[in-house]
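> show me how the following folds:
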Amino acid sequence: MTTSADHLIDDALHRSDVEWLSDHLDARSCPPAVLGRLVRHADPRLRHLGLLLLSGRLTSTPPVADERETAELASWLPHFVVDPPEAALLQANLHAHLGPHLRGRPRPSWRTADLPVRVRIAWLRAELLDDPTVLRHEVRGELLYQAVRATSITTAHRPERLVAELVGSGDRVLRAEALRLAREGLHAGLLTPARVREHVLALLDTVARGVGVHGSGTTDPGASDPGSPDPTSPDPPSSGGSCTAVVVAALRELGEPWAMLDPLPEGRLSVFLTSDPEAAPVEVAEAALTAAARHGHRDVVWRVAGDPGGSPALRRRALELLGDLADRGDIRELTALAARGPAAARRPRGGLPAQAPPARPLPGRRGRTGHRRSGAGRPCDHAGRGRHDPLHLPAGDPPGADRRRRRSEPVEAARPAGRAGRAGGAGASRRGGDHAGVRDGRRTRTVPHRDP
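Below is the predicted model of the structure:
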């Protein structure tokens, strides 16, 4: 049954009135049949409007289209790359969203079309989200790196397969992205901890050869396939790090709480612990040592801490980790190990300097005691009020000790001596007894004597 609104829409489509259609059509309320007519229209402007409304309908929250309607909308997408580039970008994003409903249909030939770089990245990303095996034949380059970097694990239709293909790609940039996507999949609940653990261990097995042999982040032989760049070339600007950075990130991920539920065997981590910095960089060894400690391999940590030929920084890190692994019975051995360790492991944790610099008095000013400095050479009576650093005071009596000693001399002379004077002498008073305890500028408490 047709209504007056349908006649108005038909008339607008017949005369290609884009302005009227954009004012009266909404993505959520537009009939699916009208969307199909817009997407398949011969006028590029109406096709662009149809793709825009279709994109808004599929990405609306809450969703409007069910599975059946979504499959119907996917069947209306053109088989060719549309114009202008803005419409082609919408078309690529729709293919990324509707990938499972487009399987079995020929993809638009976007590689042979004259498209901007941003649109080409979007088309390649759409292919990767639906079919990760495209990585096996895609040329390694900035276009592929940007497409993978723009990929999220939550938008991938085959997340586990995508991570596996990136791990086995033989490219250091793609391996780093594989670790990122595996971590995202774990936190989003799309990948189980067991599967992420397998992917991270496979990543270590494939990357560790390049680190262990060269130690400089070169690509392993697996990266020398026809679609890969020269293995001897330096890291591209967009790589974000070398193989060493990937190994360090993977080892740190294995040290997270989720990976410690099932401890790794000792041999999977000890291969990265060597005293030769050329075989394994120090940052790799430190990450492996931390992971070994968190997986409960205290023997490995003890061995690294007691290695006389090991790196001082690595041995110091081992001693720090033993603080969490050692028990009360290991205190003596741990103290002896720290005492005979390298100088870097026995660095002071604080305390007084070996030789304090001479005190530097401040210019004359009026202090809280009312005394005015006569010059820069006159010390203040009180160290705290003179703003001296207590650690930089000269050796000897504290400032003001002589003055307090001179005040206490008359009291000492007038004080009755002996037990009898303390017991009942008229000159003895409680105040005099208190002053009797003044010695060298220090005030002590005098306990009154009691006769039996």
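> when you work out contacts or count neighbours from here on, use the C-alpha atoms and nothing else.
Fine.
> ok, V117 - contacts?
Listed by Cα atoms under 8 Å, 6 or more residues apart in numbering, the contact partners of V117 are L143.
> what comes up buried for stretch 128-139?
Under the neighbour-count criterion of 16 or more other Cα atoms under 10 Å, stretch 128-139 has 128-133, 135-136 buried.
> what's the answer for stretch 333-349, then?
Quick answer for stretch 333-349 (16+ other Cα under 10 Å): 334, 337-338, 341-342, 345.
> show me the residues you listed that map onto helices.
334, 337-338 (DSSP state H).
> follow-up on the earlier one: next, format the buried residues of stretch 128-139 as JSON lines and append secondary structure and distance to R161.
Listed next are the buried residues of stretch 128-139 as JSON lines, based on DSSP: H, G, I helix; E, B strand; the rest coil; distance: Cα to Cα, whole Å:
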{"residue": "L128", "secondary structure": "helix", "distance to R161": "10"}
{"residue": "L129", "secondary structure": "helix", "distance to R161": "10"}
{"residue": "D130", "secondary structure": "helix", "distance to R161": "10"}
{"residue": "D131", "secondary structure": "coil", "distance to R161": "9"}
{"residue": "P132", "secondary structure": "helix", "distance to R161": "7"}
{"residue": "T133", "secondary structure": "helix", "distance to R161": "8"}
{"residue": "L135", "secondary structure": "helix", "distance to R161": "11"}
{"residue": "R136", "secondary structure": "helix", "distance to R161": "12"}
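> could you export the residues you listed to CSV, including columns for distance to L58?
Formatted as CSV, the buried residues of stretch 128-139 follow (distance: Cα to Cα, whole Å):
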residue, distance to L58
L128, 20
L129, 17
D130, 17
D131, 21
P132, 23
T133, 26
L135, 28
R136, 31
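> what segments of the stretch 151-300 of the chain are helices?
With helices called from DSSP state H, counting those that start in this stretch, the stretch 151-300 of the chain shows them at 159-167, 172-188, 193-213, 243-254, 266-270, 282-294, 298-305.
> can I get those in CSV with distance to H14 and mean neighbour count?
Below are the helices of the stretch 151-300 of the chain laid out as CSV (distance: least, Cα to Cα, whole Å; neighbours: other Cα atoms under 10 Å):
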stretch, distance to H14, mean neighbour count
helix 159-167, 44, 22
helix 172-188, 47, 21
helix 193-213, 55, 20
helix 243-254, 58, 23
helix 266-270, 69, 16
helix 282-294, 67, 23
helix 298-305, 78, 20
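> to compare against the first, here's another:
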Amino acid sequence: MTEPTDPHVTAAVDRGDVDWLAAHVDGTACPPALLARLARHGDPSLRLLAVQWLGARLIGGDVDEDLLRLLGTDETPEVALATATLFQRHGRLPPSAWPRWREHGPVAVVRVAWLRAELLHLPGRLPAEPPGEPLLQAVAGLACADASDPPRLLDELTGRDDPVLHGAALRLCREGLRAAVLAPAAARRILGRLLDSGTPAVVAGALTELAEPWAAVDPVAPHRLRALLAPAPTGPGVSPAGVAGTADVASAAVAAAARHGLREPLLDAGADVRVPPRVRQRALEALGELLDREHIPAVVGLGATDPLLLGPAAVACLTTMHHRGLIVAAADAAGVVSLALADHAIPAGDVAALLYTARHATRAALLAGPAACSVPGSSAGADDGSGADWARRLDLLVALARQGAPDLDIGGDVAALLPRAAEPEPFLAAIRALRHAPAEDAVLAALPRAPAAALHALEAVGGDRTVAVLADGLAQDLPFLRPWRHQALELCWLLQPDPARRHALLLRLDPAALPDRIAADLGRPDERELAVLRARATPDRPLQALIWLAGHAAAVDDVTELLSRIVAELALAYDTRGNPPDEQHRLPADLAAVDPDRDRPAATKRMPVVPQEALAALQGLGRRLYRDGRIRPVCLLDAADHAADHAADPDGAAGGLSGPYDAAGRFAGRPDAAQLDAGERVSR
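As a prediction, the model looks like this:
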């Protein structure tokens, strides 16, 4: 301990050397006599040092009440402010230590600091303080962690009818929870009191906090949330004050009700036309986590009351229920289809996935369209909007087919409707999307009515018959083909597999006016040279053969056969990995060399995938085919339909070449199938 009579200390005090004192004197062990001398010194900087050392002594429990009262009423604002800040941090002091600061009329900043310290540590001070700017400024600087009794402080803040104080109570409640100075039960009680506030922002904030996971242990009373979700009362003699029915409060109440599992208030809000529209949507969406199977018809019916407003929310609700294993029954499929037909913004893929288990009822509902399927010129198909309705129905049918339903013939259904369609364009687009090759004759029959759309569809389903019909039409110079002559020539060229006939067609064309896609496809490799390449490939090394043939622009059928062999080899080796060594399938040498799990125990081997070397070769082949404008295999049309994406990522153009295969070993995949594992491909 430093002796107060130390000549060096005395000299430093006499000359006001704050730096020397701070460096050579331990404030926590400073003698009371030295503190008293500093506190009464005429130099404000020494009095500030005394405040700092008093704070250090307070940490150890040593309180000098006389000095605290003296410094608290110091005439220098900086000293008085430092003392008030000291009381804020160390507020657990006896009442006798608090100075009578109001009697000395401190400046505004000191007055606010002292008031803040009293609010933090003196019970009953807040209710007695008159409203005004000092109180609001003091409350704005409160921190829940500084309060001696946080629940008491929050009770006092919520006990006054003041929106600013209610907002401060909400802020401090959140701070106290996250700082672990306020128990969840006390916080829930405070938030419940704030629900009675007359300020929408405060009520919405309290509801938002009650929607947090910590609050779900003790659910909010349903009648409280139902009252906040209810529309605001209107009419003569009704005061507009209050928060019920406001959009922010109702939205927050929806989130809180969903968190606490209160479905009845949400059902009431979704069905009440007086509730704000966006709140009704959110209430219906939130019900997806709460409803049971028997509520599915009610959700569909609620969406049907206003399909444009509630249709997307109803589908979102049903999708969430679907993920929970609550499947839409066939009896409700037509209702969901009606929602999707009424609001085209609902994604067709979402509807198809939702109704896959009721696909037969969905197909029947979609095919039972308006009287738009009629011969052109008849009155049966003249109803307004029929074309748009069928376009939407066809989008949904295509999405349903893409779910992979083996027991549906959507392509055949669309082809059967095409001859009677008043507007064939959407039907032709659907046939192209479905790649339904048996519809070739139906598409050719629609060629005079919609030549552009028919030619576009024939890119996907055309064959020898298409080549013959187009060649004959071009030779006869049919009027409906004249505007589309170049497109028809391109299709004849791209669909013609016979080199001799392609050469004969080329001789009839003007080299200076070749269609672009024909010019891009010129220079195909000679079939005799390809035969040499096939013979050079080693049968017992399928990976090397695939890389070689793909790199030399071999026919896609050859590459497809090799890819099927690689997939089968990988799948068979994986399926027999647990057998005795003499019964395990041995991979060809080139596949075994690139197997990343070749040294792992059989029980820990992962599902095999097509080697990256094979994928790289397929991607290179796909880029060349795409660049040459090829449309066979049909998967290349997917790259053409997404040309903007493939312009930035040309590797994607070949992704479809590594997809699943049908029973004949022919490619039947989609562009993203390259990432499927070998076992899944074989299973398909």
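> out of the buried residues of stretch 128-139 of structure 1, who's nearest S75 of structure 1?
Proximity of the buried residues of stretch 128-139 of structure 1 to S75 of structure 1 (Cα to Cα) peaks at D130, which lies at 16.4 Å.
> what's that closest one aligned with over in structure 2?
Taking TM-score structural alignment, D130 of structure 1 has H121 as its aligned residue in structure 2.
> and for L203 of structure 1?
Under TM-score structural alignment, L203 of structure 1 pairs with L194 in structure 2.
> surely its match is in contact with V203?
Yes. L194 of structure 2 is within contact range of V203, at 6.2 Å (criterion: Cα atoms under 8 Å).
> give me the residue at the spatial middle of structure 2.
Taking Cα atoms, centre = their mean as the criterion, A316 is the residue nearest the geometric centre of structure 2, at 13.4 Å.
> element containing it?
According to DSSP states H and E, A316 of structure 2 maps onto helix 307-323.
> what's in contact with that helix?
Outside helix 307-323 of structure 2, the residues that reach it (Cα under 8 Å, 6+ apart) are 277, 280-282, 284-289, 291-292, 296, 299-300, 302-304, 327-328, 336, 339-340, 342-343, 345-346, 350-351, 354.
> show me which of those are buried.
Buried subset of the contacts of helix 307-323 of structure 2 (neighbour count, 16+ other Cα under 10 Å): 277, 280-282, 284-289, 291, 296, 299-300, 302-304, 327-328, 336, 339-340, 342-343, 346, 350-351, 354.
> quick one on the thing from earlier: in JSON lines: the helices of the stretch 151-300 of structure 1, plus distance to R442 of structure 1.
Below are the helices of the stretch 151-300 of structure 1 laid out as JSON lines (distance: least, Cα to Cα, whole Å):
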{"stretch": "helix 159-167", "distance to R442 of structure 1": "73"}
{"stretch": "helix 172-188", "distance to R442 of structure 1": "64"}
{"stretch": "helix 193-213", "distance to R442 of structure 1": "66"}
{"stretch": "helix 243-254", "distance to R442 of structure 1": "57"}
{"stretch": "helix 266-270", "distance to R442 of structure 1": "60"}
{"stretch": "helix 282-294", "distance to R442 of structure 1": "52"}
{"stretch": "helix 298-305", "distance to R442 of structure 1": "48"}
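> E19 of structure 1 is nearest to which of those?
Distance to E19 of structure 1, taken as Cα to Cα, is lowest for helix 159-167 among those, at 41.2 Å.
> check the gap between the equivalent of A185 of structure 2 over in structure 1 and D43 of structure 1 for me.
In structure 1, the residue matched to A185 of structure 2 (TM-score structural alignment) is A194. Using Cα to Cα, to the nearest Å, we find A194 of structure 1 at a distance of 52 Å from D43 of structure 1.
> same question, L203 of structure 1
50 Å.
> one more: R442 of structure 1?
Taking Cα to Cα, one finds R442 of structure 1 at 100 Å from D43 of structure 1.
> so between those two, which is more surrounded?
The neighbour comparison of R442 of structure 1 against D43 (other Cα atoms under 10 Å) goes to D43, with 14 against 10.
> correct me, but the more buried one touches D17?
No. Contact criterion Cα under 8 Å: D43 of structure 1 and D17 do not qualify, at 10.4 Å.
> which residues in structure 1 does stretch 147-154 of structure 2 match up with?
By TM-score structural alignment, stretch 147-154 of structure 2 lines up with residues 156-163 in structure 1.
> count of neighbours near L102 of structure 1?
Neighbour count of L102 of structure 1, defined by other Cα under 10 Å: 17.
> what is the equivalent residue in structure 2 for it?
In structure 2, L102 of structure 1 lines up with P94, judged by TM-score structural alignment.
> sorry, back to before: who's in contact with the match of L203 of structure 1?
So, once contact is read as Cα under 8 Å, 6+ apart, L194 of structure 2 ends up touching 158, 166, 170, 202-203, 206.
> in JSON lines, list the residues you listed along with distance to P265 of structure 2.
JSON lines is the format used below for the contacts of L194 of structure 2 (distance: Cα to Cα, whole Å):
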{"residue": "T158", "distance to P265 of structure 2": "27"}
{"residue": "H166", "distance to P265 of structure 2": "26"}
{"residue": "L170", "distance to P265 of structure 2": "24"}
{"residue": "V202", "distance to P265 of structure 2": "21"}
{"residue": "V203", "distance to P265 of structure 2": "17"}
{"residue": "A206", "distance to P265 of structure 2": "18"}
